[in-house]
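Visitor: After the sequence you'll find the predicted model.
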Amino acid sequence: MPLAEPDVVRRLERRRPSAYLLASLRGVGQVDLQPGLATGAVILAGLWAAGWETGLFATLGTLIATATACALAVDRGSIALGLQGYAGCLTGIALVSSLGNHPATYVLTVVGAIMCTLLMAALGTFLAPYGLTPLTAPFCLVSGVMVVGAPSFARVWHGAPAAVSSTTTGDTAWSWEALWHAFFNNVSQIFLVESWYVGLIMLVGLALAGLRVVLYAAAGSAAGIAAAWLLGAPTELIANGIYGYNAVLVAIAIGAVFMANTVWTGVYALFGAAATTGLTASLTSFFKPFGGHTFTWPFILTTWVLMAAVPLLPRLRRSE
């Protein structure tokens, strides 16, 4: 996720009284790798539309993670552009989705958001020599550990909320309803929300970030659907967005953020989107025996591999 340009940071810091809130709002948009205020606002509105608990915990996680970065004097540019808040946003949603709305969940969200900021710094240091960024890895690590460990603690575990089983089998026949539900759910599932209208709202927010961004998001969703169908994944899970949300993130990251805008970049992005669909199934099977969650690991691993390969692929180049 790119750092801020110096002039952008200066403009943001002139508004000191509201700089913290603006940075937090941008943090919501940075889940989709977009720092625009309008994008962040629309996506946050979509999260609240999904349910007040989802909206509340997303907001709480983002605010705490951003506040932690401010308290620790993290680079002002990364704070201003929301790069310190997005992992906390996802962590809050993951915890309330997995553990339910209980007092302990609020405490874990605060602790988790703080840990996300620390891991963002640690992973940033580790990955910098390779020209890579942490992406959503801090969220996956923090939320994964907390969710797996939660059943061991009586004051934390209150029974898992109902969730769609990753082993659902059923009719592979398609319908128009399943197709368009999958297209929008692929976008909302980035935030662990299964709702086609929330996905539509989020696509509107991505459109505000630019035509290139929304086109790659749409293309990634379509590529994820096509790959999952060709591999014979259950229609129900494809329609729910389980197989496609990582494809959307990969398409945006490679096609609209990290790589120069060329035809080869488009091919590379769509290849990555399709590849991450298969990886989603593999990682889901890997995590299942010990109660782990796939979250956005397929996106992270696919994007790291694709970006690490670029220096030795002359037809591809990173964005300036």
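Guide: Perfect, I can see it now. Numbering: from 1, shown residues only.

Visitor: rest of the way, CA atoms for contacts and neighbours
Guide: OK.

Visitor: now residue 244, nearest residue through space, not along the chain?
Guide: In space, residue 244 comes closest to residue 224 once its chain neighbours are excluded; the distance is 4.5 Å by CA to CA, 6 or more residues apart in numbering.

Visitor: wait, I meant residue 79
Guide: Residue 79's closest residue in space is residue 23 (CA to CA, 6+ apart), at 6.1 Å.

Visitor: next, the one to line up against it:
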Amino acid sequence: MQNVMRKSWTEGPVATFLSASLKGISQVLLIENAFSGLLILLAITTSSLLLGIMTILSAFIGNIIGKIGGADENSINQGLFGYNSVLTGIALTLFLTGPYHWIIALIGAAIAAIFTAAMMHVMKSSGIPVLTIPFIVLSWLMLLASYRLKAFQLTPDLVPQDLSNWEVDMTGKADWVEGTFNGIGQIFFLHNTLSGVLLFVAVFWAGWKFGLYAIIGNFVALITSYLLGGEPHLIFMGLYGYNAILTIFAVSVVFKGKSHRFGPYLGIIGACLTVLLTASIATLLLPFGLPALTMPFVLSTWLLLAARKVLPRL
């Protein structure tokens, strides 16, 4: 009787839904692991209780949209309808303000799941993964709506800036330890050392390759941005590291192709490329007051994965 009860508890519809939701959180890091998702949720909640609540609610919403829409059960259970919703919910919670910003964030999470489904269909024939493009485009559009719709109120941090008077700020000290943990933390918009530690535990739990490549990707981004003369406070806040980590995960671990010979090197190239893309995209968006989000990761990964279609030995 106890075995039957234990099995029903771990394999029932509620447990399946919770597992899919936690995987939706872990899929932000291209990881399919419910316990890693739980650790990531803990890392986010450690930094902000509100963000923790919005994270799990956004993951729930993404899965509910998938189920209501009749999506493939395997895709739902793998968390593929949750990760864009999670990122959208977190981003809009942080970048919007006002009494109803959390409602807008949850609505955005629902739209992100629909957008994800649409992009899955559009990109199916290309063999290129959707990644986080639904989150990026949707978040940008909803933030830009603030200039026309009073219900959308931007935080004071997102201020359009004039490039004609722009100057690089080289003040600030080098803190390599803080930069290491902030790099992975910024994937979830976190600037908290303990959260960074928990995120590293989450990726190592999913597999030693994820943990190793997280360290390598972040280190490559730190060194590259430092040698290229990046602004120290941006480098060590992790704003050059998070896209590099995601790119090396995608290219060297998750979508590594048939050849194991060039995978690690291609991932390192991709991590370096994200530094240049981060600087350029952030500059391009300054007049609009928009953050770069994970667009450097998407562009770098798409570029390298598409190149493999013509250069299969890579």
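Guide: Alright, I've got the coordinates. Everything numeric in this text was worked out from a predicted model, so none of it was measured.

Visitor: follow-up on the earlier one: the equivalent of the residue nearest to residue 244 of the first structure over in the second structure: what's it in contact with?
Guide: The equivalent of residue 224 of the first structure in the second structure is residue 221 (alignment by TM-score structural alignment). The contact partners of residue 221 of the second structure, by CA atoms under 8 Å, 6 or more residues apart in numbering, come to 240, 241, 244, 271, 272, 274, 275.

Visitor: closest to residue 181 of the second structure among these?
Guide: Of all these, residue 181 of the second structure sits closest to residue 241, with 9.5 Å by CA to CA.

Visitor: how about the closest one, what's its match in the first structure?
Guide: So, by TM-score structural alignment, residue 241 of the second structure is matched to residue 244.

Visitor: try residue 5 of the second structure
Guide: In the first structure, residue 5 of the second structure lands on no residue (TM-score structural alignment).

Visitor: What separation do you get for residue 5 of the second structure and residue 134 of the second structure?
Guide: Using CA to CA, to the nearest Å, one gets 40 Å for the distance from residue 5 of the second structure to residue 134 of the second structure.

Visitor: And these two? Which one has more around it.
Guide: The neighbour count for residue 5 of the second structure versus residue 134, taken as other CA atoms under 10 Å, is higher for residue 134 (22 against 10).

Visitor: residue contacts, that one?
Guide: 84, 112, 115, 116, 119.

Visitor: Ranking by neighbours, what's the top pick from those residues?
Guide: Ranking the contacts of residue 134 of the second structure using other CA under 10 Å puts residue 84 first, with 35 neighbours.

Visitor: which position in the first structure aligns with that one?
Guide: Using TM-score structural alignment, the equivalent of residue 84 of the second structure in the first structure is residue 87.

Visitor: now that match, what's its secondary structure?
Guide: Recorded secondary structure, residue 87 of the first structure: helix (DSSP: H, G, I helix; E, B strand; the rest coil).

Visitor: how about the strands of the stretch 51-200 of the first structure, start to end?
Guide: With strands called from DSSP state E, counting those that start in this stretch, the stretch 51-200 of the first structure shows none.

Visitor: related to what we said a few turns ago, and the match of residue 241 of the second structure, what is it in contact with?
Guide: 182, 186, 187, 220, 221, 223, 224, 225, 228, 238, 277.

Visitor: Return the entry from those with the maximum number of neighbours.
Guide: In terms of neighbour count, residue 186 stands highest of the contacts of residue 244 of the first structure at 36 neighbours, by other CA under 10 Å.

Visitor: Trace that residue over to the second structure, please.
Guide: Residue 186 of the first structure maps onto residue 183 in the second structure, by TM-score structural alignment.

Visitor: surely that match meets residue 234?
Guide: No: using CA atoms under 8 Å, residue 183 of the second structure is not in contact with residue 234, being 10.3 Å away.

Visitor: Between these two, which contacts overlap?
Guide: Contacts common to residue 183 of the second structure and residue 234, judged by CA under 8 Å, 6+ apart, are residue 240.

Visitor: can you tell me which residues contact residue 36 of the first structure?
Guide: Residue 36 of the first structure touches 26, 29, 209, counting by CA under 8 Å, 6+ apart.

Visitor: Out of these, which end up buried?
Guide: 26, 29, 209 (16 or more other CA atoms under 10 Å).

Visitor: Quick check: the aligned residue for the last one in the second structure?
Guide: The criterion is TM-score structural alignment: under it, residue 209 of the first structure has residue 206 as its aligned partner in the second structure.

Visitor: same question, the second one
Guide: Pairing criterion TM-score structural alignment: the partner of residue 29 of the first structure within the second structure is identified as residue 26.

Visitor: so its match is in which element?
Guide: In this structure, residue 26 of the second structure is located in helix 13-26 according to DSSP states H and E.

Visitor: With residue 271 of the first structure instead?
Guide: Short version, using DSSP H and E: residue 271 of the first structure is in helix 263-287.

Visitor: and if you look at residue 36 of the second structure?
Guide: helix 34-47.

Visitor: Wait, residue 109 of the first structure touches residue 94, no?
Guide: No: the pair residue 109 of the first structure / residue 94 is not scored as a contact, 9.2 Å apart, by CA under 8 Å.

Visitor: Pick out whichever of the two has more residues nearby.
Guide: Shown here are residue 109 of the first structure and residue 94; by other CA under 10 Å, residue 109 has more neighbours (30 against 27).

Visitor: residue in the second structure matching that one?
Guide: Using TM-score structural alignment, residue 109 of the first structure lines up with residue 105 in the second structure.
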